[in-house]
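In: here is the input, now give the coordinates:
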Amino acid sequence: MQKFYNRELQLKELRNISDNTEKTKGRLSVVVGRRRVGKTRLLNEVFKEVTNQHIYLFISRKSESALVAEFSAIIQSTFNTKFFHPESLKDVFEFLLDYSTMTPITLVIDEFQDIERVNNSLFSDLQNLWDNYKNKSMMHLVCCGSLYNLMTKLFKDEKQPLLNRDDHFFKINPLTPSYIKEIMEDNGKYNPNDFLVWWCLSGGIPKYLEWLNNSGSAPLEKLISNGSPLIKEGMHRLVEDFGSEHRAYFDVLGAIANGYNSRPRIESYLNTGVGVNLEKLEKDFDIINKLRPITAKDNSRDIRYEIADEFLSFWFRFIYSNRSAVEIENYDFIKRIIDRDFDTYSGSQLEELFKAILAESKLFNNIGSYWDSKGEDEIDIVAIDDFNKKILIAEVKRRYKRYSEAKLIMKSKSLLQSLNKKGYEVSFRGFALDNLDEILLEFSYTKERQ
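Out: As a prediction, this is how the structure comes out:
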């Protein structure tokens, strides 16, 4: 996709920071977003218009000496510094900061959180260097990372040396439903059924939207095939992060993708304890979400888990769960499984799509689901607007004709009693694929609401 969607605000702000370091002196920006969300593309677009010099350094899983040699070559080529021979990464960053006292530069350090694997003491070195140079440097330092919680910890945890050293913090989110629809319409591919397929296989991640856009009128047929990047994408994205324990994490994610969404059910299914794995998947890797009924308190133990990334949910449900077929390249078998199960699987993803549409509308301050203490009276969507005192309760079906408002009202009695929102206007709705366009229009975000 040549067109650049929904990144205008970040583009403008990042360019402005880089273009004004002669006046403002040193500025540190943190740019965070999950892998494939388009962080590098965003920064490349920034560089197209920035007037000062820029340099991009990627923290790969190499030894410090190997990274020093790689970065030294980049610096020599970029700044024509033939006699620059650093011995450590600290030397590299000190040289660049010193250089920026004379010449404005933008330095991007990508996968910044992986410095910990290379040399953990470098964070303290960077803190000392930045504190010494910031007020005389003309550097825009951009620390880019793919693990939101770890990057937040590095700059916001009181025990971390880089605490509050950031001047700007940018979180790059996946594209929202309205932009997915815009991409499909721009390429003549929009209809509600295909929109759901695109949502299930991308969740708004630009790289996956590009794959879908290039896959013709039958994306599942083309993407579930030998040589398709989709087949090994889950491995490529996660194995390096998970390291030697990747199989245990993969098994937990596979269980969640197949409907085992509480800790007891996962442990029963896998016949092993998973408490540590669940905590790390949520807090370190940002891959799962912990869900509670919308009426529950934060310390409630009534917890369910979901995979936070729609693509990974699909990949673990249909690719990882059928890895034996993948090994013998029996993609026809996997396609038959998808043909059989996709309608059921996509039903839960349709709920997430409608929640994303409501979130994009900016009309509600709390959006979730509900189930009672017995796991019954489940309600797909509950959206609360405390400002205008409104509650929207919705049932999600593939076909609207299967929706019954009377049944939804009956199921909602315990919810409304638990919410105890006296004086609130309550509306009951049926959301379905065949009224998706109406819902998108009704809850479209407009500037008048800002």
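
In: when you work out contacts or count neighbours from here on, use the C-alpha atoms and nothing else.
Out: OK.

In: just give the number of residues close to Leu420.
Out: Careful, residue 420 is Asn and not Leu. A total of 11 residues lie near Asn420 under the criterion other Cα atoms under 10 Å.

In: next up, for comparison:
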Amino acid sequence: MDGFVGRTRELDLLNGMLGRVTRGGRAGRPGRALLMRGRRRVGKSRLVEEFVERADVPHLFFTASAQPTVAADLELFVSAAAGSTLPGAALFAGQAPQSWDAALALLAAALPSDRPSVVVLDEMPYLIATDPGFEGTLQKIFDRELSRRPVLLICIGSDLAMMEALNDYGRPFHQRATEMVVPPLSPHDVGEMLDLPAAEAFDAYLVTGGLPLILDEWSLGGSLHDYLASAVTDPTSALLVSGERALAAEFPPQSQAALVLRAIGSGERTFSSIARAAGGMSQASLIRALRLLADKRIVDVVLPLSTQPSRETRYLIADPYLRFWLSFLGPWLPEIERGRGDLTLARITSSWTAWRGRAIEPVVRESLRRLPAGLLPEEAAVIGGYWTRTNDPEIDLVGADRAPVARSITFVGSIKWLEHGPFDTHDLGRLLLHRSRLPGADERTGLVAVSRSGRAVEGVTLLTPEDLLTAWGD
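Out: Next comes the predicted model:
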């Protein structure tokens, strides 16, 4: 399978930056820096490896790990530099620099001055965690040495919040680097990669989150059941291993954040229910854990969307794959490891329709945000949902001019994601009732039905899986 379906845009951006390095810069400073971020297992490193291979220029690719000391990081860096294709790689032979200042000065001396090169620092947040001064040292060497050479410096990280903050005002790298976000493969990319129809492409996206490593294990045109039957019964499959490794890299297993994440993953969405599921955690501890999870972009914090303010906050797992893993795989790893993945598969099969109906909601909302103009009854600047404390009413889709407190509501909608259940008269009646109870909506507010199986009634704007998939196309 082609692991670069949907990565054309990213490769073009990288090639464009290397082209600017090749052409040179103002005042004799051709060097460029790029801060690349994206979720773990999304394929950032593989993307850059492919770019470097295609560029065919001298390069150093250094991947940091969670080393206990700066000395250990430096030893690994020197080893990688000595084995690189930089023309001055031999300068590192037998060297043992005692600081990053010395190591990066050696790197500058090893770079070519007459042709472009690429230096990659993968998992840079690990280097900063071990040596908080690394960021400032890199900035100093970049300003004094690297920017004067035709080199593209690519710094990669999976800690989204940290990588985003590196370019903030007051930080050493402020306005020195271009930022690039590598997203998971989209539902459109997933359908194209696996040769699946639209509805099945969304199913595959809900399970894999668009992570290339997991999709590589899915056979071309294969059904969801066939894939799960193979992956869930194999303790070494990427579907099982990726979630465990991603969480282990972020949190110790018994940390409060990990406990809270498991509670949300099990289906709890409110502050009080999460506190109970996390073992009666104190309010202060829960607030800290939720803030950490939100800062790391692992949990979304959402409010009802209407013309009236609300405090009915909900907490949702942001990543589709992690939602699936926490719901069906993480709690049952011991069962799978002792050879009873069949029990896990049966559990997924029996709960799939109900779980999918809830899990598809944020994906549908994001799809509607991306839709071309003209497919919705009226354009909306923001799209969310609406609920009350008792969930009566609970509305899947609300379009509005702003959030969280809107001035005007542009449409309300319902999601019905069943294989053999079209949007019907009963669904329409329920949507009309809920519209009448939504602050800011009235009988003129447009109605939208997002249905996997079409509709059996008029009076709504219908959107199908095929319509949604077009929102993710290039």
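
In: mind naming the longest helix for structure 2?
Out: Secondary structure of structure 2 per DSSP state H: the longest helix is helix 341-370.

In: for it, packing partners?
Out: With contacts defined as 3 or more Cα pairs under 8 Å, 6 or more residues apart in numbering; DSSP states H and E, the packing partners of helix 341-370 of structure 2 are helix 198-208, helix 224-231, helix 333-337, strand 382-387, helix 465-470.

In: mean deviation, stretch 337-350 of structure 1 versus structure 2?
Out: Aligned to structure 2 and superposed, stretch 337-350 of structure 1 gives a mean residue distance of 1.3 Å (mean Cα distance after the TM-score superposition for structure 1).

In: residue range for that stretch in structure 2?
Out: In the comparison with structure 2, stretch 337-350 of structure 1 aligns to the range 347-360 (TM-score structural alignment).

In: of the helices and strands packed on helix 341-370 of structure 2, which is nearest Ile141 of structure 2?
Out: Ile141 of structure 2 lies closest to helix 198-208 among these, at 40.2 Å (Cα to Cα).

In: and the helix or strand just after the closest one, how far from the chain's centre?
Out: Toward the C-terminus, helix 198-208 of structure 2 is succeeded by helix 212-215 as the next helix or strand (DSSP states H and E). Relative to the centre of its chain, helix 212-215 of structure 2 is centred 14 Å away, using Cα atoms, centre = their mean, to the nearest Å.

In: what range in structure 1 does helix 212-215 of structure 2 sit on?
Out: Per the alignment by TM-score structural alignment, helix 212-215 of structure 2 matches residues 206-209 in structure 1.

In: which residues in the stretch 51-200 of structure 2 form helices?
Out: Shown for the stretch 51-200 of structure 2, the helices assigned by DSSP state H, counting those that start in this stretch span residues 70-82, 100-110, 124-130, 134-144, 160-165, 187-194, 198-208.

In: what would the ones you listed look like in a markdown table with mean neighbour count and distance to Met281 of structure 2?
Out: As requested, the helices of the stretch 51-200 of structure 2 are arranged in a markdown table below (neighbours: other Cα atoms under 10 Å; distance: least, Cα to Cα, whole Å):
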| stretch | mean neighbour count | distance to Met281 of structure 2 |
| --- | --- | --- |
| helix 70-82 | 19 | 36 |
| helix 100-110 | 19 | 42 |
| helix 124-130 | 20 | 28 |
| helix 134-144 | 17 | 36 |
| helix 160-165 | 17 | 25 |
| helix 187-194 | 24 | 37 |
| helix 198-208 | 23 | 30 |
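
In: what residues of stretch 410-422 of structure 2 count as buried?
Out: By neighbour count with 16 or more other Cα atoms under 10 Å, stretch 410-422 of structure 2 contains the buried residues 410-418, 422.

In: would a markdown table of these with distance to Asn15 of structure 2 and secondary structure be doable?
Out: Listed next are the buried residues of stretch 410-422 of structure 2 as a markdown table, based on distance: Cα to Cα, whole Å; DSSP: H, G, I helix; E, B strand; the rest coil:
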| residue | distance to Asn15 of structure 2 | secondary structure |
| --- | --- | --- |
| Thr410 | 42 | strand |
| Phe411 | 42 | strand |
| Val412 | 43 | strand |
| Gly413 | 42 | strand |
| Ser414 | 43 | strand |
| Ile415 | 41 | strand |
| Lys416 | 43 | strand |
| Trp417 | 41 | coil |
| Leu418 | 43 | coil |
| Pro422 | 47 | coil |
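
In: just those residues now: which is nearest Ala248 of structure 2?
Out: For those, the nearest to Ala248 of structure 2 is Trp417 (33.3 Å; Cα to Cα).

In: and the gap between whatever residue of structure 1 lines up with Leu121 of structure 2 and Val276 of structure 1?
Out: Under the alignment by TM-score structural alignment, Leu121 of structure 2 pairs with Ile109 in structure 1. Ile109 of structure 1 sits 30 Å away from Val276 of structure 1, going by Cα to Cα, to the nearest Å.

In: of these two, who's got more company?
Out: Ile109 (19 against 9).

In: quick check, Arg61 of structure 1 in contact with Val118.
Out: Yes - applying Cα atoms under 8 Å as the test, Arg61 of structure 1 and Val118 come out as touching, 7.3 Å apart.
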